[in-house]
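Student: Prediction below, plus the sequence it came from.
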Amino acid sequence: MISGFSRSCAARLLAGAALITTAACGAGSANTAAEGGKPEVVAAFYPLQWLTEQVGGSDVQVTSLTAPGVEPHDLELGIQQVTAIRNAALTVYVKGVQPAVDDAVEPDTSFDAATAVKTIPAGEPAGEPAGEHAEEHAEEGAGEHAEEGAEEHGHEVAYDPHLWLDPSRLATVATKLGERLAAADAPHAKAYQDRAARTAAALGALDQELAKGLGTCETRTLVTAHEAFGYLADRYKLKQVGITLDPETEPSPTRISEVAKLAKSEGVTTIFTETLVSPKVAEVLASQVGAKTAVLDPLESKPSGDYLSAMRDNLKTLQTALGCTA
């Protein structure tokens, strides 16, 4: 893990940074790179890469720190990646997902997507609706359970960072990202704002599809490999029950037994696995419950299509598993 990485204004200039921000150098508005080069924007992992490409369009050069098929939570930064962050006009990330990135970015040239939306506590207790629990802890300052969950998950935050699984929240992030890019690159400000508006509209349409498609279901309990779907559950009034809090944690036999009991009592017919996590534990649980398994993509890595198509695939999977009728 890279920690405490400092960058002076002179270092940015020598490295050929795409933009020079007011806060970083005490100068005027940001300027594009020399010789008409595009501003370089670094995205921490896939959903943010997709969003940045949509909003930035042809006016920026977007690169991702996390290669396809790599678990974002496990990312360790190499020299090349640290250099990319150092030289970037902007790094788009979510604090709490990747500690190495949290340590490497600097406020003047980074955008934490979690600052743009209302977050929910990490580690929702099994059997409790995400929305209700989120409201309770919002009043209590996130609460003891959220703090414990954050510590167990290896995060330095008391909230669930998987905010991209709620399209309505991601639409808000798109708008804020457009504002950030417009302020940094004034000549292309309107283009950023227009693309941000179109992206937010597309995400709003997806949100409506999910709300309609998950409106009436035989069961609303979502048993997942780990607790990555809190925002989806919160938005669409589902109840997330994670076998583990994070993909690196091996569940105890007691935990598996608890989840199996709850799944049986609530008529769960499907245990959800993930694209980057071994399905073995979920398969063991499914055998105990008499259920089947299905893949629900947390979109932590690039899918076969894009963010929108993958979320629509998730909707179809959920409708089948939960017995939903649109």
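Tutor: Received, thanks.

Student: use CA for all of it now, contacts and neighbours both
Tutor: Fine.

Student: tell me the secondary structure for Val223?
Tutor: Classification of Val223 using DSSP: H, G, I helix; E, B strand; the rest coil returns strand.

Student: tell me the contacts of it?
Tutor: For Val223, the contacting residues are Gln240, Val241, Gly242, Ile243, Ala263, Val268, Thr270, Ile271, Phe272, by C-alpha atoms under 8 Å, 6 or more residues apart in numbering.

Student: Alongside the first one, take a look at this:
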Amino acid sequence: MNVRRLIPTAALAASVALGATALTACSGASAAGGGGKDGKLDVMASFYPMQFLAEQIGKDHVKVSTLTKPGVEPHDLEITPKQTGQLGEADVVLYLKTLQPAVDKAVAQSGVKNVVDAGALTKLEVHDASGHDHAHEGEGEAGHDHGHGEAGEDPHVWLDPTKYAEVAKGVGAALEKADPGHAADYRKNTDELVGKLAALDTEFKDGLHDTTSKTFITTHSAFGYLAERYGLDQEGISGVDPESEPSPARMKELQALAKQENVSTVFFETLASDKTAKSLATDTGLKTDVLDPLEGISNKSQGADYFEVMRSNLKNLQKALGAK
């Protein structure tokens, strides 16, 4: 009798132990796929354009934090040891290599496994201060040898809706890999976002197709991709770094160019100083207006998110270029 009773008891104990082991394994898998205690994937974005992609594609399945707080100029960002530690705890890190050297260094030190470099998800090009594309010079020779992160490559890909869509697809794929349980949702959200970006691209093409002038002057040479996409010429007062000071020769050159190309407006941005733009405008009798490189959203931004600010940029460009 005792033996007969012991057999099912032992079997039951083994079954309970096996179930507990399976439950632990499932919990571990869930934590690995779903991130923190709330079951959400913990995503750390380096600055606003990466944050926006994570929020739009991840929606309710992700918890998104950003290293660059609203109102902070991303190029100037310094990373605290605490933020480096937070990077190491993230499930996924989204950043754009070479845009923020402090972030590049912190990511390398963090040891986080799922790192997504947005610049590797599309083709980067080299633009000079005037926004001209040098990516294809010497085609078939050195022109195709630009490695990612090479000095001079323009990182501002998000200002071209088509390139931003390419980055969005890569981010979506990365979230699917990190959290396969919600892969279908990430795919659906990515497709929706890519569709919205295609519509925005059409708005820019139609809105800038017929203009009196094709040249615009801006403090920050961030619009090389946008200019190339829509057949415009960007003339930057400073280079890709918005804080670099233009030479007197460059200012004189821009004054002559403004007259020659029928330029009506000098553009400045919300997160950097407008001093040089206003100085040039005063010297040449031009107006000033905002062209936002969308490196961050603040209470000064002409819109609450990427799409609103991009449409404000389009409106301001149409006005300045004499769109018909």
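Tutor: Received the coordinates, thanks. Here the structure is a predicted model, which means the values were calculated and not measured.

Student: which of the contacts of Val223 of the first structure are buried?
Tutor: Burial by neighbour count, judged by 16 or more other C-alpha atoms under 10 Å, picks out Gln240, Val241, Gly242, Ile243, Ala263, Val268, Thr270, Ile271, Phe272 from these.

Student: ok, so what distance separates Pro246 of the second structure from Leu280 of the second structure?
Tutor: Pro246 of the second structure sits 11 Å away from Leu280 of the second structure, going by C-alpha to C-alpha, to the nearest Å.

Student: Neighbour count: these two, which is higher?
Tutor: A count of neighbours by other C-alpha atoms under 10 Å puts Leu280 above the other of Pro246 of the second structure and Leu280, at 22 against 14.

Student: Quick check: the aligned residue for the more buried one in the first structure?
Tutor: Structural alignment (TM-score structural alignment) places Leu280 of the second structure against Leu285 in the first structure.

Student: dump the residue contacts of that match.
Tutor: Ile256, Ala260, Ile271.

Student: how about the residues you listed in CSV, adding distance to Ser309 of the first structure and secondary structure?
Tutor: Output for the contacts of Leu285 of the first structure, formatted as CSV (distance: C-alpha to C-alpha, whole Å; DSSP: H, G, I helix; E, B strand; the rest coil):
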residue, distance to Ser309 of the first structure, secondary structure
Ile256, 32, helix
Ala260, 31, helix
Ile271, 22, strand
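
Student: Filter those residues by whether they're kept in the second structure.
Tutor: Here is what carries over to the second structure from the contacts of Leu285 of the first structure, by both residues aligned by TM-score structural alignment, their matches' C-alpha atoms under 8 Å: Ile256, Ala260, Ile271.

Student: what do we get in the second structure for the first one?
Tutor: Applying TM-score structural alignment, one finds that Ile256 of the first structure aligns to Met251 in the second structure.

Student: what's the spacing between its match and Gly296 of the second structure?
Tutor: 27 Å.

Student: between the two, which one's more packed in?
Tutor: Gly296 (22 against 17).

Student: counterpart of that one in the first structure?
Tutor: Superposed on the first structure with TM-score structural alignment, Gly296 of the second structure falls opposite Ser301.

Student: now Asp206 of the second structure
Tutor: Per TM-score structural alignment, the equivalent position to Asp206 of the second structure in the first structure is Lys212.

Student: which SSE is the counterpart of Lys69 of the second structure in the first structure in?
Tutor: In the first structure, the residue paired with Lys69 of the second structure is Ala67, using TM-score structural alignment. Using DSSP states H and E, Ala67 of the first structure falls within no helix or strand.

Student: Check the gap between Ala67 of the first structure and Pro303 of the first structure for me.
Tutor: 12 Å.

Student: So between these two, which is more surrounded?
Tutor: Pro303 (18 against 15).

Student: Tell me the secondary structure at the nearest residue to that one once chain neighbours are set aside.
Tutor: Excluding the flanking residues, the one nearest Pro303 of the first structure by C-alpha to C-alpha, 6 or more residues apart in numbering is Ala310, at 6.5 Å. Under three-state DSSP, Ala310 of the first structure falls in the helix class.

Student: who's in contact with Ala310 of the first structure?
Tutor: Ala310 of the first structure neighbours (C-alpha under 8 Å, 6+ apart): Asp297, Leu299, Pro303, Ser304.

Student: Do you have the strands of the stretch 151-300 of the first structure handy? List them.
Tutor: For the stretch 151-300 of the first structure, applying DSSP state E, counting those that start in this stretch gives strands covering 221-226, 239-244, 270-273, 292-295.

Student: so Val62 of the first structure sits in a helix?
Tutor: No. Assessed with three-state DSSP, Val62 of the first structure is strand; it does not lie in a helix.

Student: From Asp234 of the first structure, how far out is the closest residue in space to it that isn't next to it in sequence?
Tutor: Excluding the flanking residues, the one nearest Val62 of the first structure by C-alpha to C-alpha, 6+ apart is Val41, at 4.9 Å. According to C-alpha to C-alpha, Val41 of the first structure and Asp234 of the first structure sit 31 Å apart.

Student: The equivalent of Glu78 of the second structure over in the first structure: neighbour count?
Tutor: Correspondence of Glu78 of the second structure to the first structure, assessed by TM-score structural alignment: Glu76. The criterion is other C-alpha under 10 Å. On that basis, Glu76 of the first structure has 15 neighbouring residues.

Student: most centrally placed residue in the second structure?
Tutor: Pro49 (3.2 Å; C-alpha atoms, centre = their mean).

Student: Do I have it right that it meets Pro293?
Tutor: No. Here Pro49 of the second structure lies out of contact with Pro293, judged by C-alpha atoms under 8 Å, at a distance of 10.1 Å.
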